[in-house]
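Trainee: need coordinates for the below:
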Amino acid sequence: QYLTSKVKHADETPVMVKVGGKLRDCRMWTGLGGDGRTAVFVYNRHRSGAAALSFLEGSSPGDYLMIDDCPSYNKPVKALKLIVLRCMAHIRRKFVEAYDNGSSHKDYLKKILIKISQLYRIERFADKKGFTEEQRTELRQKLSSVVLTEIKDHLLNPGFVVLPQSSVGKAINYFLNNWDEAVRFLENGALPIDNTPNEQIIRPFTIGRNNWMQAGSENGARRMAILYTIITTCKLNNINPEDYLKDVLMILSVRPENADVTDLPVNWYKKNNGGEDPLHTPLYPSKN
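Mentor: Take a look at the predicted model:
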């Protein structure tokens, strides 16, 4: 369900795993379908391009991929012909960091941050009004495009000499270097403005990691990924994970040959509730 989604989020986070008797810094790759209903966690020993390709293998050419600027994604993007979306929240963070680092150009940075906030205000308005994808597209092209034009003018003409290695210079250059990918959300109301929804599904994992510290083996890490996939998907759809697992595990223990896609959380709920969709908890738009 994740790989067949036309729009998908992707990210990864470190996890310490005991491999061959030694602890290694490995990776938990995470993804979220564009509709926000399907979460995926996949363990891999590496953060390489090959690992990213393995995670996204099965995606179709022309699928949209919301990511940060991790170079590992270059390989699957090229091999699978994916269209990149760049995270606006990640871009915003660069300007916040420059502001917090005591920059002498705080008024300028505040101006950029206000403009970015206007983009999110437009997104929240569309969400509050229950806009369709077509209506959101029209709204973005009418209002968000104007805001982005103003932002680009400020980036290109800051009104002071920009030192490339300063925090302000790095923030400006990061935005400009990722401009096309960052503004691509204007093309379609179904496209997200940032990768915050995926960061939200990672958060319980990172909090848990502070407590359990490590996986005792690679098989343990793989099983952990399966459990996080199931439980997170259940939570996104307001399905009680205990009810789901109790029923599905019982079925599989008796008739394992009957396992199919109808046993996935959303399909399981629909099968047991007359075809009705579960109540979805949207993670978009972000509250930046």
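Trainee: please make it C-alpha for all contacts and neighbour counts, starting now.
Mentor: Will do.
Trainee: the closest residue in space to Arg222 that isn't next to it in sequence: how many residues sit nearby?
Mentor: If you skip the residues right next to it in sequence, Arg222 has Tyr43 as its closest partner in space, 5.5 Å away by Cα to Cα, 6 or more residues apart in numbering. Using other Cα atoms under 10 Å, Tyr43 is surrounded by 25 other residues.
Trainee: and what of Leu252?
Mentor: Burial of Leu252 is recorded as 13 neighbouring residues (other Cα under 10 Å).
Trainee: what sits against it?
Mentor: Remark: with contacts taken as Cα atoms under 8 Å, 6 or more residues apart in numbering, Leu252 is in contact with Asn258, Ala259.
Trainee: cool, Glu199 as well?
Mentor: Under the criterion of Cα under 8 Å, 6+ apart, the neighbours of Glu199 are Asp11.
Trainee: double-check that it belongs to a helix.
Mentor: Yes. Under the criterion used here (DSSP: H, G, I helix; E, B strand; the rest coil), Glu199 sits inside a helix.
Trainee: another for comparison:
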Amino acid sequence: MPATPAFCWAHGRRAFLELADIAQNARRGRSATAISPIALEAVRRIDQLFEIEREIYGLSAEERLRIRQERSAPLLTDLEAWLRAESARLSRSSNMIKPINYLLNRWDGFARLVHNGRICMTNNAAERALRGFALGRKAWLFAGSDRGAERTAVMATLIMTARLNDIDPKAWLADIFARIADMPQHRLHELLPWNWMPPASTPSTQAA
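Mentor: The predicted structure follows:
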């Protein structure tokens, strides 16, 4: 099945934030550029979407989808129309054209969150999960071989998936490695991180 892109609104908003950063502009003194009212309006509109996401955080995918279609979809429709109108009247040399076109040229991907409640509005969580690899890669110069690198990637995926499901990776891996050989194929799904249940601990017995 082909991958379906869903773009990150944190990245889509970033250039507007920079152009609307009043505090940063004040620190530039005489070299400061004029604050763009279009950037301010873009940030205001996008922040309305982020506010809805904060309210629905932790709800089921089905409930998030319902609320997004009810509240976020109209905001996205208005935002797209406003961006296209601003793009049409701005000079091609305007510093607003690039961030506006970044959104419009990828609009289907940015708007996909109102069609699937499982999609996150940003990929911040994924980037945080990869931060350890970015910090440690200089110490991990070699994997020994291409196959070694592939195995490293597989293990990293397993470990991070366990963490995303609030599971201790060490306990999970130790348990599934001990059980998987005897597990019937039709029950293998029970070992997936989102289905896995830790084995019941054996209560200690005291001598009578």
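Trainee: just checking, the residue nearest to Arg222 of the first structure touches Ile226?
Mentor: No. Judged on Cα atoms under 8 Å, Tyr43 of the first structure makes no contact with Ile226 at a distance of 9.1 Å.
Trainee: helix/strand/coil for the aligned partner of Asn101 of the second structure in the first structure?
Mentor: Alignment note (TM-score structural alignment): Asn101 of the second structure maps to Asn173 of the first structure. For Asn173 of the first structure, the secondary structure call by three-state DSSP comes out as helix.
Trainee: which SS state does the closest residue to Asn173 of the first structure other than its chain neighbours fall under?
Mentor: In space, not counting the residues next to it along the chain, Asn173 of the first structure is nearest to Pro164; the distance is 7.6 Å by Cα to Cα, 6+ apart. On the three-state scheme (three-state DSSP), Pro164 of the first structure is labelled coil.
Trainee: how many neighbours does Pro164 of the first structure have?
Mentor: Counted with other Cα under 10 Å, the burial measure for Pro164 of the first structure works out to 12 neighbours.
Trainee: list the contacts for the aligned partner of Ala126 of the second structure in the first structure?
Mentor: When the structures are aligned by TM-score structural alignment, the residue of the first structure matched to Ala126 of the second structure is Asn198. Neighbouring residues of Asn198 of the first structure by Cα under 8 Å, 6+ apart: His9, Ala10, Asp11, Thr30, Gly31, Leu32.
Trainee: any idea which of those residues is closest to Leu53 of the first structure?
Mentor: Proximity of these to Leu53 of the first structure (Cα to Cα) peaks at Ala10, which lies at 11.5 Å.
Trainee: now the strands for the first structure?
Mentor: Taking DSSP state E as the criterion, the first structure carries its strands at 7-19, 22-33, 39-44, 64-67, 83-86.
Trainee: CSV for these, including distance to Asp153 of the first structure?
Mentor: Below are the strands of the first structure laid out as CSV (distance: least, Cα to Cα, whole Å):
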stretch, distance to Asp153 of the first structure
strand 7-19, 29
strand 22-33, 33
strand 39-44, 38
strand 64-67, 25
strand 83-86, 19
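Trainee: for Trp212 of the first structure, which of those is the nearest?
Mentor: Ranking the strands of the first structure by distance to Trp212 of the first structure, with Cα to Cα as the measure, places strand 7-19 first at 10.0 Å.
Trainee: contacting residues around the closest one?
Mentor: Counting by Cα under 8 Å, 6+ apart, strand 7-19 of the first structure makes contact with 2, 23-35, 63-68, 190-191, 195, 198-199, 202, 206, 209, 213-218, 221, all of which sit outside it.
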